[in-house]
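J.: Any chance you could fold what I've pasted below:
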Amino acid sequence: MDIRHTTNPTDVKQYDTGRLREEFLKEEVFIADELSMTYTHYDRMIVGGAYPVSKEIALDAGDALRTEYFLERREIGFLNIGGPAVITVEGVVYELNRLDVLYVGKGKRNVQLASADKANPAKLYFCSALAHREFETRKMTMEEANPNHLGSQETSNERMLYKYIHADGIQSCQLMLGVTSLQVGSVWNTMPSHVHDRRMEAYLYFDMQEETRVFHMMGEPSETRHLVVANEQAIISPPWSIHSGVGTSNYTFCWTMAGENYTFTDMDVVPASGLK
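T.: Presented below is the predicted three-dimensional model:
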């Protein structure tokens, strides 16, 4: 498991491109028949991917967590962005089509990840946060998610936001998860920019063409930086950082949050005039 420690925003001002990517970008999320996991000390979230091509994969962190099993003190949300997936939780089978989400709560010992069709393997993106109580395992399709139409063509940010794990959807301790899909002709996400010092956030950018790139904006509003992101790469966003992006074409991204509160609308908005 890759370990990422927290950073000081004053120090980050001095980072070059290589150091920014080392600290905040996860380049390889999906590796055939493996779990790819990054443990960040921002709210102790684990960001990862499972790509079961030829075999079933067990959710297991080895001795990295120093717990008896992965979900002993954690909860997790899975988003399938590939072919049909099969997730087995304590012997109960859940079938996930593309853009379906499965939440698995604290206390589940045995979680197995597999593809229903080896010719069209599943790609399971997941985020896991610490949990203080148990919630039921629950699946949600995109059709069942809470959709919000946002933005406009005039501002190049017309998009659909789907909320899966949140206060009015799948219940969890602190994990929130959703998907935002930009319409053709729109390229900007999360504008106006904002921060929420009570929670960290992670992004997975996907549904991008090979040559497409997203310029992910980060940093304090007065000291912005950017990371150039390719398809199926993930970003770790500190609580003190903005997290907006502009692409060379439209794209989709999964956002997850964990931290102090459980309020989706807790955002400190930064108008464009306040960015430097």
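J.: contacts and neighbour counts: CA atoms only from here.
T.: Fine.
J.: now do the same end-to-end measure for stretch 246-262.
T.: With Cα to Cα, to the nearest Å as the measure, stretch 246-262 spans 27 Å from end to end.
J.: residues in contact with it?
T.: Applying Cα atoms under 8 Å, 6 or more residues apart in numbering, the contact partners of stretch 246-262 are 43, 45, 127, 129, 166-167, 174-189, 198-208, 212-216.
J.: swap in stretch 148-166?
T.: The contact list for stretch 148-166 (Cα under 8 Å, 6+ apart) reads 77, 101, 103, 140, 142, 145-147, 169-172, 175-183, 185-189, 191, 262, 264.
J.: Please generate a structure for the following sequence too, so the two can be compared:
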Amino acid sequence: MLTVETRHAVHPAAAKAMDTAALRQNFLGSGLFQSGEIRLIYTHYDRMVVGGVVPGDTPLTLDHVAEAGTASFLDRRELGVVNIGGPGRVSADGTAHEMARGDVLYLPMGSGPVTFAGDGRFFLASAPAHATHSARLIPLAEAKTLNLGAAETANKRRINQFIHPLVMPSCQLVLGYTQFEAGSVWNTMPCHTHDRRMEAYLYFDMKPETRILHLMGEPSETRHLVVANEEAAISPPWSIHSGCGTGEYSFIWCMAGDNVDYTDMDMVAMEDLR
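T.: Here you go, the predicted model:
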């Protein structure tokens, strides 16, 4: 079963007037991981698509998605897949990729139908593409890692870069995930914006009672979302994207836009936040 929800772009002036329900309707992705289903969110921010796939007992195939306007979803798109579940298999273009928990798979434009099987819980991120690169399965050991933050500021973390210029080429999709040391709960703080790219987060590895206070909005007009396990936050280019958890968590980050430069960001001073 395939479900696609469309999210339109929101002007920052409109976001200032939104109540909690409107903010969640426009910027929170919930219920993405349902057994036997493919659930996608098609955003009008750089045409990014994010979603979840849980094969369950029967393999699921991602092929025609009407919102993409092509015969097959990857005819003019590239795709990143992150397995946050048990062992699974993703097959495309005649190759079956065995994915362990934490593995990332890149599939280029023109890969054709994609079939998901096994016990995996697959997070998807897709952006329009203009060229074909090589498919690649990237285990955690092959990721580029950055160790940032400190225990004193409760943000000691490891950033794992997978679909990234230092690891492998892509058209515009950049993707990885961040893991925290015990006792560290703050992510992406001090915060930033990047007007040339949108970004989306998927929070995972959380206990049922844990919540993330995900900060968004313009630096001078911040808002927040209360996010549960395996929920996504969609960040417009004009918005900060930062958060603090009530317990342990990890998060996947994915970006699309004008470039693939991970450091292309406009830092926001703490004293400028409102």
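J.: if we can go back for a sec, just the buried residues from the contacts of stretch 148-166 of the first structure, in ChimeraX please.
T.: Buried members of these, defined by 16 or more other Cα atoms under 10 Å, are picked up in ChimeraX with:
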select :77,101,103,140,142,145,147,170,171,172,175,176,177,178,179,180,181,182,183,186,187,188,189,191,262
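J.: in what helix or strand does the residue lying closest to Met168 of the second structure once chain neighbours are set aside lie?
T.: Spatial nearest neighbour of Met168 of the second structure, chain neighbours left out: Phe162 (7.7 Å); criterion: Cα to Cα, 6 or more residues apart in numbering. Assigned by DSSP states H and E, Phe162 of the second structure belongs to strand 157-163.
J.: same check, this time on Leu146 of the second structure
T.: Here Leu146 of the second structure, judged by DSSP H and E, is contained in strand 144-148.
J.: now do the same end-to-end measure for stretch 186-198 of the first structure.
T.: End-to-end span of stretch 186-198 of the first structure (Cα to Cα): 29 Å.
J.: Any buried residues in the longest helix anywhere in the first structure, and which?
T.: Across the first structure, the helix with the greatest residue count (assigned by DSSP state H) is helix 17-24. Buried residues in helix 17-24 of the first structure, defined by neighbour count with 16+ other Cα under 10 Å: 20-21, 23-24.
J.: The second structure: which residue goes with Arg159 of the first structure?
T.: Aligned counterpart of Arg159 of the first structure in the second structure: Arg157 (TM-score structural alignment).
J.: how much space between the closest residue to its match other than its chain neighbours and Ile234 of the second structure?
T.: Nearest-residue entry for Arg157 of the second structure: Phe180, 4.3 Å, with adjacent residues in sequence omitted and distances by Cα to Cα, 6+ apart. Computed as Cα to Cα, the Phe180 of the second structure to Ile234 of the second structure distance reads 21 Å.
J.: what do you get for Arg77 of the second structure?
T.: Note on Arg77 of the second structure: its distance to Ile234 of the second structure, by Cα to Cα, is 19 Å.
J.: Now do the same contact list for the aligned residue in the second structure for Leu227 of the first structure.
T.: Per TM-score structural alignment, the equivalent position to Leu227 of the first structure in the second structure is Leu225. Each residue near Leu225 of the second structure by Cα under 8 Å, 6+ apart is listed here: 20, 23-24, 28, 212-216.
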